[in-house]
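Engineer: the amino acid sequence is not available; the structure is as follows:
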């Protein structure tokens, strides 16, 4: 593979709209493909004869734990790639290589510790997160097998950020495409041919993540890469800086787990025996649909972060402004399209998971409720991720936590005043309020740091200093 021939993106000089499309769209597609891991699993699980609905509810209970595991890859991957991109913008490849090696070794340590911790605590976690006596056995089987593949999941996801950060978004997309295609092939084979049922879905996912992991390491270890991967002993000072930069996106994903946990627990409690499992099954379908919106949006905004960080390191505020505008327009276009889809085609999506008329009707209503404010949500995603790429992690963290806190409070309080199903309205309430706040906050940052074309204020990156 000739990586030099494929690297066609100059983050500091290429025409901005074309550059954003070449980098963000493959990353968006990669995230869309990545979400197929869980959605394809859920589709096949929901169609298992006799036990499909209970198995799907069990997989839904596992979702927040899987999200929590994945957030650790984001902690290192985004935190490290932002600092990595700034170093490339300053033409400091030696320090960039040091950052890359430290991220790799830190992910190795994290994956080992997390595997042990989650295997020891999975029974307690599943009960806390809404598993009933009926759904617990399915959730336990799925989570046990998935957790054993934590090493592959964290390495493939966390290190893939550094492929895109070096100007190879297409290779980053191939990483997730390999895993998703393999997962789609293995799922029906393991579930229906080998009769492994929900265990087969988990095993297919782990093998798919293994394939992605091997591809990522193969690409990064090639000497033809601008900054090849070398294993380094973790340097505490540098690791702390990486964790500080990655903490905001990590907490964003980790708190997603809390929201899902709260939703499942509230639906189980207020729905009561029997109907609680029905609500969780439908919530799992609705959340799968939302992943088709939020994951590609994270791909668009996440793909733009290396561009923003690179030009921040190179002190080019004019390019930063253009990048953010292009990314915002791209997100608004995407969410507008998905809003229309959610109005006209939700029944077709729900029908992929189940043929039960009650589940489909409730899921259609839930999809339409969840997506009421997805267009304004574009502003939240773009501005928060842009602030993170600029090193303003405290502000981005506050904006993210404000949305999640609003979401959590609405999830818990709405069923007290209305019915259990009213918890589905927590999503649009939080999205609308958060979009207004993040837009106001970013406007202040824009006028303070990005409006002029002079010197950019460097914000506590350790080595960085204001460029002339």
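Structural biologist: That came through, no problem. Note that the structure is a prediction, hence the values are computed from the model and not measured.
Engineer: please make it C-alpha for all contacts and neighbour counts, starting now.
Structural biologist: Noted.
Engineer: need the three-state assignment for the nearest residue to residue 166 once chain neighbours are set aside.
Structural biologist: Nearest residue to residue 166, sequence neighbours excluded (CA to CA, 6 or more residues apart in numbering): residue 226, at 6.9 Å. Of the three states, residue 226 takes coil according to DSSP: H, G, I helix; E, B strand; the rest coil.
Engineer: got another, please set it beside the one above:
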């Protein structure tokens, strides 16, 4: 593990491309493993030879995203604040924030576990479960909700570990959970003949083991920031700082969940094959999406630390390098999805209708994917810099302001094609909003840099 003083030295003085790679690569690997798990999990369910079972996984996915939204709310919000506090050398408040966030997320996870179990069926109906999909969806989702406390806490702990710069440990924890899930899936599903219930049980068990691995990092004293009940400080200041960024993250995740549910509902009139195709397509797309997310997990602590330390040259360099790398990657993903859409969808289902609808959807979503890196880099920047308003706007834009109306309106005029192209339309308008906010941010950072420079000159003149 990297020593504490080495982490600070790396953040402040090491070359930005090298720092980004050190922090981003573990995040990319962890998120990629997670994405591969999602894909493999769907593949195993596809082996059951039942399109309704694949549809059940598609319907359960928005529910899982709601659970994850709570963990991301606490984790991303606290992570942004902790990074800035460490940059300001305020270790005491960083410890209080860490402990307060963990214990709050633990209580939230327990509450969700109990409430979610009671209202599971209405939730699944809202997310697009048909009469034939519902039995599979309920069987699968009930177990996932029972283990939701692990999901919430894991995402919280992961983000806080990344905030102090130890992305490698976070990577190992996520990778461990995903790898165990992939191993346990076929054992429970086919070895123990548990079917779709086995897939859900494998997920919960893997999440539980991952939680043990994560909390051990803090309990063993390896962490720089600490979790202890004596540091638990439920103050309005700490919660305000967490929620300033966390709420925007929660809204984005919750709207993503709602939008996926609406897409499933819009696809329902076209049969289980359409619902299944939407779910398969989004799982495949998650490979490209999660790599960008993983990269941004490495970018955020670099941005937060250097912004807190008022090292604007390093901050600007991190932005330029990140935009270049994520755009190149997004373009490569687009080429693969465009040219091999049918072959990729065919790995998950042998249903001709699922393959046809899925391939068309994958190509439609890929049309504007080359600019996905641009969107997400700026969304991460606003989070890391503590600019909650702008972060909230972008969160509402892609998965709410533009996507929800598109899903509700386009199918009425274009049928299934309206469902298929709804995300593409939403991405188009989101890119415009991102560009406007990005220009404003760049001007604001330059102004802040100038103010710091002139303040330094005045202080030197006073000393002389």
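Structural biologist: Happy to help now that I have it. Please read these numbers as outputs of a predicted model, since none were measured by experiment.
Engineer: care to give me the TM-score?
Structural biologist: Overlay of the two chains. TM-score (TM-score structural alignment, normalised by the length of the second structure): 0.93; 451 aligned residues with a CA RMSD of 2.0 Å.
Engineer: distance check, the residue mapped onto the residue nearest to residue 166 of the first structure from the second structure against residue 433 of the second structure.
Structural biologist: Residue pairing (TM-score structural alignment): residue 226 of the first structure is matched to residue 224 of the second structure. Relative to residue 433 of the second structure, residue 224 of the second structure is positioned 38 Å away (CA to CA, to the nearest Å).
Engineer: got it, and residue 168 of the second structure?
Structural biologist: 34 Å.
Engineer: do residue 389 of the second structure as well
Structural biologist: Taken as CA to CA, the span from residue 389 of the second structure to residue 433 of the second structure is 13 Å.
Engineer: now do the same contact list for residue 393 of the first structure.
Structural biologist: Counting by CA atoms under 8 Å, 6 or more residues apart in numbering, residue 393 of the first structure makes contact with 244, 245, 247, 248, 387.
Engineer: just residue 18 of the first structure next, same as before
Structural biologist: If a contact means CA under 8 Å, 6+ apart, then residue 18 of the first structure has no contacts.
Engineer: which helix or which strand is home to it?
Structural biologist: Element membership of residue 18 of the first structure, judged by DSSP states H and E, is helix 16-46.
Engineer: buried ones in that helix?
Structural biologist: Residues 16, 19-46 are the ones in helix 16-46 of the first structure that count as buried (16 or more other CA atoms under 10 Å).
Engineer: post-alignment, it versus the second structure, mean distance?
Structural biologist: Its aligned residues in the second structure lie a mean 1.5 Å from helix 16-46 of the first structure after superposition (mean CA distance after the TM-score superposition for the first structure).
Engineer: aligned to residue 154 of the second structure, what sits in the first structure?
Structural biologist: When the first structure is aligned by TM-score structural alignment, residue 154 of the second structure is paired with residue 156.
Engineer: measure the residue lying closest to its match once chain neighbours are set aside to residue 159 of the first structure for me?
Structural biologist: Nearest non-adjacent residue to residue 156 of the first structure, counting by CA to CA, 6+ apart: residue 213, 4.2 Å away. Distance of residue 213 of the first structure to residue 159 of the first structure, computed by CA to CA: 9 Å.
Engineer: matching residue 380 of the first structure against the second structure, which residue comes up?
Structural biologist: Aligned by TM-score structural alignment, residue 380 of the first structure pairs with residue 375 of the second structure.
Engineer: residue 94 of the first structure now?
Structural biologist: Aligned by TM-score structural alignment, residue 94 of the first structure pairs with residue 92 of the second structure.
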